[in-house]
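Colleague: fold the following.
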Amino acid sequence: MEVIILPTQQKAAHLVAQIFAKEMKAHPKLVLGLATGRTMEPVYSLLVDLHRQAGLDFSQCSTFNLDEYIGIPADHPCSYRHYMNELLFNQVNITKANTHLPDGMATDLAAECIRYEGAIAQAGGIDLQLVGIGSDGHIGFNEPSSSLRSRTREKALTPATLEQNAPMFGGDPANVPRRAITMGVGTILDSRRCLMLVTGKSKASILAKAVEGPITAMVTATALQLHPRCQVIVDEEAASELKEIDYHRWVFANEPEWAEFQYLR
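Modeller: Purely as a prediction, here's the structure:
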């Protein structure tokens, strides 16, 4: 795991977008794993700009989102399908049939979870997975105590997650669906490359636990320490409680992989 510290939220998002663009240009049929949430919005805005201004081509890509709420239809303004359509899919030249989210309205949710895992496998697996981190350390909707070998499944959401997601539902946690379908921790770990984007002072404590603490099912993001190619991209505020902050800065300044991005320091 590498931790890349950049001065601002915008520069952190810029690096994520540039990594996506570089990988897509090198591998036009890239399979992308996507995440939702306010942290990701600058990334999608930058990718749309790269498509419009620099011709970034999404036409052969396919995508799989981490999760979707159970019990709200795809056209609901708070569904993750609606979020992805509005922020990215409707604004680039991606083939909608190649964009995948779990179906939270499926009559047989267990079968839907199996189908989603199968669709990822049929696509050849996820090449580049983007994740954020919840206030309790979850990735996807893999809440505390989730198995670190888990696959796509139904999951009950914790009160902390309901509170965190309430702004999308009028500010009232009571309006947030209580369950979701989520990729499992094991599914996420199967990706060939993973980027975790974390910004803001409010995430500093949980980020430190995720990248420098012990691996534990109580903080499912710690499982990313086991990923063979995981890079955690953060702003200064999110990095403020890291104990090895000087080393993380040294890595970004000196590793050849990051030489072309030194202008972001």
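Colleague: make it CA atoms for all contacts and neighbour counts henceforth
Modeller: Will do.
Colleague: please go through the chain and pick out the longest helix.
Modeller: Ranked by residue count, the top helix of the chain under DSSP state H comes out as helix 9-26.
Colleague: show residues contacting it.
Modeller: Contacts with helix 9-26, where a contact means CA atoms under 8 Å, 6 or more residues apart in numbering, come from 5-6, 30, 40, 42-44, 46-47, 50, 56-58, 61, 128, 195, 197, 199-200, 233-235, 261, 264.
Colleague: and what of stretch 223-236?
Modeller: By CA under 8 Å, 6+ apart, stretch 223-236 touches 1-9, 11-12, 15-16, 148, 185, 189, 192-200, 211, 215-217.
Colleague: which among these count as buried?
Modeller: For the contacts of stretch 223-236, a neighbour count by 16 or more other CA atoms under 10 Å gives the buried set as 3-6, 8-9, 11-12, 15-16, 148, 185, 189, 193-200, 211, 215-217.
Colleague: take those and keep only those in strands.
Modeller: 3-6, 193-198 (DSSP state E).
Colleague: mind listing the helices for the stretch 101-250 of the chain?
Modeller: Along the stretch 101-250 of the chain, counting by DSSP state H, counting those that start in this stretch, helices occupy 109-122, 159-165, 185-189, 204-212, 236-239, 245-254.
Colleague: now the ones you listed in a markdown table, with distance to Thr95?
Modeller: Below are these laid out as a markdown table (distance: least, CA to CA, whole Å):
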| stretch | distance to Thr95 |
| --- | --- |
| helix 109-122 | 16 |
| helix 159-165 | 29 |
| helix 185-189 | 23 |
| helix 204-212 | 35 |
| helix 236-239 | 35 |
| helix 245-254 | 35 |
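Colleague: wait, which of these is closest to Gly137?
Modeller: helix 204-212 (5.9 Å; CA to CA).
Colleague: report the distance from the closest one to the chain centre.
Modeller: Relative to the chain's own centre, helix 204-212 is displaced by 16 Å; criterion: CA atoms, centre = their mean, to the nearest Å.
Colleague: quick one, it and strand 2-6 angle?
Modeller: 150 degrees (axes from the mean of the first three to the mean of the last three CA atoms, to 10 degrees).
Colleague: relative to His76, which of the helices of the stretch 101-250 of the chain is closest?
Modeller: By CA to CA (comparing all of the helices of the stretch 101-250 of the chain), the closest turns out to be helix 159-165, at 15.2 Å.
Colleague: can you list contacts of that closest one?
Modeller: 134-136, 172-174, 176-178.
Colleague: and the residues you listed, which are buried?
Modeller: Buried among those (16+ other CA under 10 Å): 134-136, 173, 176-178.
Colleague: second input sequence below; structure requested for side-by-side comparison:
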Amino acid sequence: MELVIADDAAAAGRLAGGIMADHIRGGAHAIGLATGSSPLGAYRELIRQHRERDLSFQRVQAFLLDEYIGLPPGHPQSYARFIRDEFTAHVDIADDAVHSPDGNAADIPSAAASYERMIATRGPIAVQILGIGGNGHLGFNEPGSSLRSRTRVKTLTPKTRADNARFFDGDLARVPTHVLTQGLGTIGDAGHLLMIATGAAKAEAVAAAVEGPVSAFCPASILQMHPHVTVIVDPPAAAYLKAIDYYHFAFVNKPAWQGF
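Modeller: Predicted coordinates:
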């Protein structure tokens, strides 16, 4: 695992977007996308490189981590709509190349299994961008999730629903209670896991994920078991890290040939 402490949230987003762009230029045919506020800076950088540096997504398939169950199609807070509005509508990726779990399927377990098969047959995902929840969730794998789990239904914790109520005009009653999410095992199949976390509210979760024990009660700690992980944080999100001096030293002395 490599941990990079960027100067600020904007720099963290630029670095994450640049890493994803390098994968695409290197021939990645499948990428994994996350929603929420953490990846937005990375998506802005990808859009910029598309417009200014001829970065093309025409040969790329994209897979979302998760989706609410029960929101109407096109709902402004659905994750399929979010990723289109914030990213894919601004680059040259085809709409039918952007895939998400079907939270409105008549048979939700079958939809989960179908999405899992799609990732397996159209992948592997070269690079998966990730955020982290304040309670350490990864995707919507809440604390207690199996470290080997696959795409499935999850019940959101009260904390996660409360955190997400801001996207529903502060009305907790409008926040769905269930989601379809890639499992921790599914996420771990990606070749490169790229997690971005910014802000003081993520500091405890970042420290638990990076330096704490590997535990189902901090799902993001599964990153420690993956052979290729980059974690990018800003200074507030790095506040509780114990080895912060080492992370700075390692990055400053990173060999030019090593890359990300």
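Colleague: mean deviation, whatever helix or strand comes next after the longest helix of structure 1 versus structure 2?
Modeller: Proceeding N to C from helix 9-26 of structure 1, the next assigned helix or strand is strand 31-34, under DSSP states H and E. If you overlay the two and look at strand 31-34 of structure 1, the average distance to its match in structure 2 is 0.6 Å (mean CA distance after the TM-score superposition for structure 1).
Colleague: just list what strand 31-34 of structure 1 packs against, helices and strands only.
Modeller: With contacts defined as 3 or more CA pairs under 8 Å, 6 or more residues apart in numbering; DSSP states H and E, strand 31-34 of structure 1 has these neighbours: strand 62-65, strand 128-131.
Colleague: enumerate every residue touching Ser202 of structure 1.
Modeller: Contacts of Ser202 of structure 1 (CA under 8 Å, 6+ apart): 135, 238.
Colleague: counterpart of it in structure 2?
Modeller: In structure 2, the residue matched to Ser202 of structure 1 (TM-score structural alignment) is Ala201.
Colleague: how about Leu66 of structure 1?
Modeller: Checking with TM-score structural alignment, Leu66 of structure 1 has Leu65 as its match.
Colleague: quickly note the distance from its match to His99 of structure 2.
Modeller: Leu65 of structure 2 is 9 Å from His99 of structure 2, where distance means CA to CA, to the nearest Å.
Colleague: who's in contact with the residue nearest to Gly125 of structure 1 when sequence neighbours are not counted?
Modeller: For Gly125 of structure 1, ignoring the flanking residues on the chain, the nearest one in space by CA to CA, 6 or more residues apart in numbering is Ser191 at 6.6 Å. Contact analysis of Ser191 of structure 1 by CA under 8 Å, 6+ apart lists 125-129.
Colleague: if any of those residues are buried, put those into a PyMOL selection.
Modeller: A single PyMOL command selects the buried members of the contacts of Ser191 of structure 1 (16+ other CA under 10 Å):
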select buried, resi 125+126+127+128+129
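Colleague: give me the most central residue, structure 2.
Modeller: Leu130 (2.1 Å; CA atoms, centre = their mean).
Colleague: would you agree it is in contact with Leu193?
Modeller: Yes: the pair Leu130 of structure 2 / Leu193 is scored as a contact, 7.2 Å apart, by CA atoms under 8 Å.
Colleague: mind listing what the nearest residue to Gln182 of structure 2 once chain neighbours are set aside touches?
Modeller: Leaving out its chain neighbours, the residue that sits closest to Gln182 of structure 2 by CA to CA, 6+ apart is Thr151, at 4.0 Å. Shown in contact with Thr151 of structure 2 (CA under 8 Å, 6+ apart): 112-113, 115-116, 180-183, 186.
Colleague: gap between the two ends of stretch 65-77 of structure 1?
Modeller: End-to-end for stretch 65-77 of structure 1, by CA to CA: 17 Å.
Colleague: try stretch 33-42 of structure 2
Modeller: Its first and final residues considered, stretch 33-42 of structure 2 spans 10 Å by CA to CA.
Colleague: ok, now stretch 140-149 of structure 1?
Modeller: Note: stretch 140-149 of structure 1 ends 14 Å apart using CA to CA.
Colleague: OK, contacts around Asp95 of structure 2?
Modeller: Thr88.
Colleague: against Ser221 of structure 2, how distant is it?
Modeller: 33 Å.
Colleague: returning to what we had before: would you check which pair of the contacts of Ser191 of structure 1 lies furthest apart?
Modeller: Most distant of these, by CA to CA, are Gly125 and Gln129, 10.2 Å apart.
Colleague: I'd say His29 of structure 2 and Ser56 touch.
Modeller: No: using CA under 8 Å, His29 of structure 2 is not in contact with Ser56; the gap is 11.3 Å.
Colleague: that older thread, now, of the contacts of Thr151 of structure 2, which are buried?
Modeller: Among the contacts of Thr151 of structure 2, those scoring as buried are 112, 115-116, 180-183, 186 (criterion: 16+ other CA under 10 Å).
Colleague: picking up where we left off before, ok, Leu65 and His99 of structure 2, which is more surrounded?
Modeller: Leu65 (26 against 18; other CA atoms under 10 Å).
Colleague: can you report how many residues neighbour Tyr80 of structure 1?
Modeller: 25.
Colleague: ok, now which ones touch it?
Modeller: Tyr80 of structure 1 sits next to 36, 67-69, 74, 101 when contact means CA under 8 Å, 6+ apart.
Colleague: tell me the buried residues within these.
Modeller: Among the contacts of Tyr80 of structure 1, those classed as buried by neighbour count (16+ other CA under 10 Å) are 36, 67-69, 74, 101.
Colleague: farthest pair within these?
Modeller: Most distant of the buried ones among the contacts of Tyr80 of structure 1, by CA to CA, are Thr36 and Ala74, 14.4 Å apart.
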